[in-house]
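>>> Could you look at this predicted model? Sequence included:
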Amino acid sequence: MIRKKCYKEFIAIFTFIFVLMVNHSVYAIEWEDKEVPINFKIEILPWEIVNNTIPNRTNFTIIDIETGLSFKVQRRAGSHHADAQPLTKDDTQIMKKIYHNQWSWKRRAIIVLINNQMIAASMNGMPHGAGALQNGFSGHFCIHFYGSLTHRLKNEDPAHKLMILKAAGKLDEYLGTVSPYELIHIFTIAMNQGDRKLLSMTLSNPDHSNRFIKLAESITYFGVRDFSGQPLEDANGLILVDVPVQVKIYKEREGSENKIIHFMIRRESLTDRWFIDQDAIYEDLK
């Protein structure tokens, strides 16, 4: 039984990595071997269901979307999200490798593999609080699912929400529903999370965003302080919106700067989704 379970996990991880190599978008795959039934459909499940699926002391596997690396964890606590710990020292090292050998609060899109299910989730990479396992990890880290809440503010974390959508392959669909102002907030999250894919998806000409990505990597903090102009009540009849925003920017070599930048947000037609004009925002930030 244990051998079959390990085999199922191996097949799931191997197939997921193969799909990741072929295409960065994640698709549902049907598995035909009835002896090893695995659901390759990545699900977005509400926290109320996941809370019962992975009760405390449950071991499960995490797969990182960007790298394809996987490691085992155990849920230890958490009432509105899962507080988890890497299972062994080897698992801790894999997790640290995912975070480029530097623990970080940055969110990452992950898949939780439990039994025959693959569940879209998001994790941070910073040890904090209490930890009980002998794993070389001083504390626990947080895993959020759809509808999870933070410890302190008891609200849904926007960055975790975006990573859950990314894990499920739903980012493009979600971006098609947001307003120009919501797109600016998503851009801000992508900048501060250092998420190249998400950042590119907010920009016009996303396939030619290397120049902007290089500029973004020199900015260690990007914060929206205020929207300078009167917010539009309705942009439904527009294809171009100029949104002046007061921002605070921090660059390692230049320090912090407060300035007003103009987000030129456009779309090709009234039925298309919004994009941030890449050339205009580059000129404002360089």
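On my side now, so go ahead.

>>> When you work out contacts or count neighbours from here on, use the C-alpha atoms and nothing else.
Will do.

>>> State the three-state secondary structure for the closest residue to residue 64 other than its chain neighbours.
Closest residue to residue 64 apart from its sequence neighbours, by Cα to Cα, 6 or more residues apart in numbering: residue 110 at 4.6 Å. Recorded secondary structure, residue 110: strand (DSSP: H, G, I helix; E, B strand; the rest coil).

>>> Residue 63 is in contact with residue 110, correct?
Yes: using Cα atoms under 8 Å, residue 110 makes contact with residue 63 at a distance of 5.5 Å.

>>> So which of these two has more stuff around it?
Ranked by neighbour count (other Cα atoms under 10 Å), residue 110 and residue 63 place residue 110 first, with 29 against 25.

>>> Just list the residues touching the more buried one, thanks.
Going by Cα atoms under 8 Å, 6 or more residues apart in numbering, residue 110 touches 62, 63, 64, 65, 120, 121, 122, 123, 163, 164, 167.

>>> ok, now how distant is it from residue 252?
Taking Cα to Cα, to the nearest Å as the measure, residue 110 falls 29 Å from residue 252.

>>> for residue 134, same thing?
For residue 134 relative to residue 252 (Cα to Cα), the value is 37 Å.

>>> How about residue 91?
32 Å.

>>> Which one's more surrounded, the two?
Using other Cα under 10 Å as the criterion, residue 91 and residue 252 rank with residue 91 on top: 20 against 10.

>>> Which secondary structure state does the more buried one sit in?
Under three-state DSSP, residue 91 comes out as helix.

>>> Spit out the contact partners of the spatially closest residue to it that is not a sequence neighbour.
Counting by Cα to Cα, 6+ apart, residue 91 lies nearest to residue 71, which is 5.1 Å off, once chain neighbours are set aside. With contacts defined as Cα under 8 Å, 6+ apart, the neighbours of residue 71 are 61, 62, 63, 86, 91, 92, 94, 95.

>>> Confirm residue 71 sits in a strand?
Yes: using three-state DSSP, the assignment for residue 71 is a strand.

>>> That one and residue 167, how far apart?
Applying Cα to Cα, the value for residue 71 to residue 167 is 16 Å.

>>> ok, structure two:
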Amino acid sequence: MKEIYDGKWSWKRRAILIHYEDYVIAASMHGMPHGGGALANSFPGHFCIHFKDSTTHRSKSLDLSHQVMVHKAGGLLTPYIKQLEPKQIVELFFVALNQQDLDLLTHIYHDQTGDGVKLLEQVESIRLAKQKNTPTVDGPLVYELPLSFLVKEKNKREVGSFYTFRVKRESPTSEWKLESLPLNLIQ
């Protein structure tokens, strides 16, 4: 299993297909052994496979990054993203950076300057700071969400950052897109 993760255990999600009898089922997995139940097989614990609407065993909530990979495996990524709420689009930005997934980033941001590639090349990980965030604008066409988060650039230490994400759509029936990216993350 380490082969699909460049020889290292990883929490990064992967879109997978489960073959069972005559069925092919879209799913998502990560490559990090965790928890109990280790067998004598050089795999210290278990790893998780998620299906559509699966919840995590710890928080009992849907994991957006797993749901994205399930839909990607099933060939339904674009329609899935088109129906997401603006707050989920912002969350998907964090997923795209942590997964190093340019395809995912281009689904939520029209990158005409290569900014997305720059972020993916330089950001190793990014995570929200533990605090409640309230949108400053929550309308039918524009949504703004100020967030504090921690970002780790490659070969640097993790630092705190702040950015107000602005998500827009052309009409009440069109999909939400990020208006810009927090380029202040990379110096």
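Sure, I can see it. These figures come from a predicted structure and were not determined experimentally.

>>> okay if I get the contacts of residue 110 of structure 1 as TSV plus secondary structure and distance to residue 47 of structure 1?
As requested, the contacts of residue 110 of structure 1 are exported to TSV (DSSP: H, G, I helix; E, B strand; the rest coil; distance: Cα to Cα, whole Å):
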residue	secondary structure	distance to residue 47 of structure 1
62	strand	17
63	strand	19
64	strand	20
65	coil	20
120	strand	11
121	strand	10
122	strand	12
123	strand	14
163	helix	15
164	helix	12
167	helix	16
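
>>> ok, average deviation of the longest helix seen in structure 2 from structure 1?
Across structure 2, the longest stretch assigned as helix under DSSP state H is helix 86-99. For helix 86-99 of structure 2, the mean deviation from structure 1 after alignment is 1.5 Å (mean Cα distance after the TM-score superposition for structure 1).

>>> which part of structure 1 lines up with that helix?
Counting by TM-score structural alignment, helix 86-99 of structure 2 falls onto residues 180-193 of structure 1.

>>> What ranges does structure 2 have for its strands?
Assigned by DSSP state E, structure 2 shows strands spanning 10-20, 23-31, 49-50, 123-128, 137-138, 142-153, 158-168, 177-178.

>>> okay, the ones you listed, which one's buried deepest?
Of all the strands of structure 2, strand 177-178 has the most neighbours on average by mean count of other Cα atoms under 10 Å, namely a mean of 23.

>>> Where in structure 1 does that strand align, residue-wise?
By TM-score structural alignment, strand 177-178 of structure 2 lines up with residues 275-276 in structure 1.

>>> what's the matching stretch in contact with?
Against stretch 275-276 of structure 1 from outside (Cα under 8 Å, 6+ apart): 183, 202, 203, 204, 263, 264, 265, 266, 267.

>>> Need those in JSON lines (columns: distance to residue 192 of structure 1).
Converted to JSON lines, those look like this (distance: Cα to Cα, whole Å):
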{"residue": "183", "distance to residue 192 of structure 1": "14"}
{"residue": "202", "distance to residue 192 of structure 1": "14"}
{"residue": "203", "distance to residue 192 of structure 1": "16"}
{"residue": "204", "distance to residue 192 of structure 1": "19"}
{"residue": "263", "distance to residue 192 of structure 1": "17"}
{"residue": "264", "distance to residue 192 of structure 1": "20"}
{"residue": "265", "distance to residue 192 of structure 1": "20"}
{"residue": "266", "distance to residue 192 of structure 1": "23"}
{"residue": "267", "distance to residue 192 of structure 1": "25"}
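
>>> Can you tell me which of these is closest to residue 257 of structure 1?
residue 263 (17.3 Å; Cα to Cα).

>>> what's the matching residue for that closest one over in structure 2?
Using TM-score structural alignment, residue 263 of structure 1 pairs with residue 165 in structure 2.

>>> same deal with residue 248 of structure 1?
Checking TM-score structural alignment: residue 248 of structure 1 goes with residue 150.

>>> Now do that match against residue 161 of structure 2, distance only.
Distance, residue 150 of structure 2 to residue 161 of structure 2, using Cα to Cα: 6 Å.

>>> Residue 49 of structure 2 too?
Taking Cα to Cα, one finds residue 49 of structure 2 at 32 Å from residue 161 of structure 2.

>>> tell me the two of the contacts of residue 110 of structure 1 that are most distant?
Checking these with Cα to Cα, the most distant pair is 62 and 163, at 13.9 Å.

>>> quick revisit: show me the contacts for the match of residue 263 of structure 1.
Contact analysis of residue 165 of structure 2 by Cα under 8 Å, 6+ apart lists 90, 144, 145, 146, 147, 178, 179, 180, 181, 182.

>>> could those residues go into JSON lines alongside distance to residue 97 of structure 2?
Shown next, in JSON lines, are those (distance: Cα to Cα, whole Å):
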{"residue": "90", "distance to residue 97 of structure 2": "11"}
{"residue": "144", "distance to residue 97 of structure 2": "20"}
{"residue": "145", "distance to residue 97 of structure 2": "18"}
{"residue": "146", "distance to residue 97 of structure 2": "18"}
{"residue": "147", "distance to residue 97 of structure 2": "16"}
{"residue": "178", "distance to residue 97 of structure 2": "14"}
{"residue": "179", "distance to residue 97 of structure 2": "16"}
{"residue": "180", "distance to residue 97 of structure 2": "14"}
{"residue": "181", "distance to residue 97 of structure 2": "11"}
{"residue": "182", "distance to residue 97 of structure 2": "12"}
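
>>> Of all pairs in these, which one is the farthest apart?
For these, and using Cα to Cα, no pair is farther apart than 147 and 179, which are 15.3 Å apart.
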